[in-house]
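>>> turn this into a structure:
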Amino acid sequence: MDEKDTGGMYGWIWRHLPGNAWVRVMISLVLVLAVVFVLFQYVFPWAEPLLPFNDVTVDEGSGATP
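Presented below is the predicted three-dimensional model:
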């Protein structure tokens, strides 16, 4: 692995952001907030009916109180 490959995906993103370190930090923060916004506004509401969170079964076996 050569020196340019270190850092993986995040290193590649960091190297391709414009500006100095502080500008890159601010751009990274905006990008993370945008991803979180899209997840909460579009992806999670779309996926919620597909998840079994409301499929609860309660067994009233011998341990249940009357």
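>>> only C-alpha atoms for contact and neighbour calcs from this point on.
Will do.
>>> ok, and what's touching stretch 25-34?
Contact partners of stretch 25-34, identified using CA atoms under 8 Å, 6 or more residues apart in numbering, comprise L17.
>>> in that stretch, what counts as buried?
Residues of stretch 25-34 classed as buried by neighbour count (16 or more other CA atoms under 10 Å): I27.
>>> run this one through as well so I can compare:
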Amino acid sequence: MISTWLWSHLPGNAWVKTLILLIAFVGLVAVLFEWVFPWLEPYLGIQEQTVGQGG
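Down below sits the predicted model:
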């Protein structure tokens, strides 16, 4: 699988590999929220809606 391939090709011991993967994950999430999701939003057709107060 890709995860075992990635883990075996990263440098360092388990702590260093974990730190590298954590930094990569945080970077990926940041890229998604900064550029990908704002670019994709107009194509999704999601509108802001609020729920009115009940009776």
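>>> tell me how the two chains score on TM-score.
Once superposed, chain against chain, the TM-score is 0.82 (TM-score structural alignment, normalised by the length of the second structure); 48 aligned residues with a CA RMSD of 1.1 Å.
>>> hey, where'd the helices end up in the first structure?
For the first structure, applying DSSP state H gives helices covering 8-16, 21-38, 44-47.
>>> can you get me a residue count around the corresponding residue of the first structure for W35 of the second structure?
In the first structure, the residue matched to W35 of the second structure (TM-score structural alignment) is Y42. Using other CA atoms under 10 Å, Y42 of the first structure has 10 other residues around it.
>>> read off where stretch 18-25 of the second structure ends up in the first structure.
By TM-score structural alignment, stretch 18-25 of the second structure lines up with residues 25-32 in the first structure.
>>> the matching stretch against the second structure, how far on average?
In this overlay with the second structure, the average offset of stretch 25-32 of the first structure from its partner residues is 0.3 Å by mean CA distance after the TM-score superposition for the first structure.
>>> picking that back up, got CSV for the helices of the first structure, with distance to V56 of the first structure too?
Below are the helices of the first structure laid out as CSV (distance: least, CA to CA, whole Å):
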stretch, distance to V56 of the first structure
helix 8-16, 40
helix 21-38, 29
helix 44-47, 18
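>>> so how far is the match of stretch 18-25 of the second structure from its chain's centroid?
Centre-to-centre, stretch 25-32 of the first structure and its host chain are 14 Å apart (CA atoms, centre = their mean, to the nearest Å).
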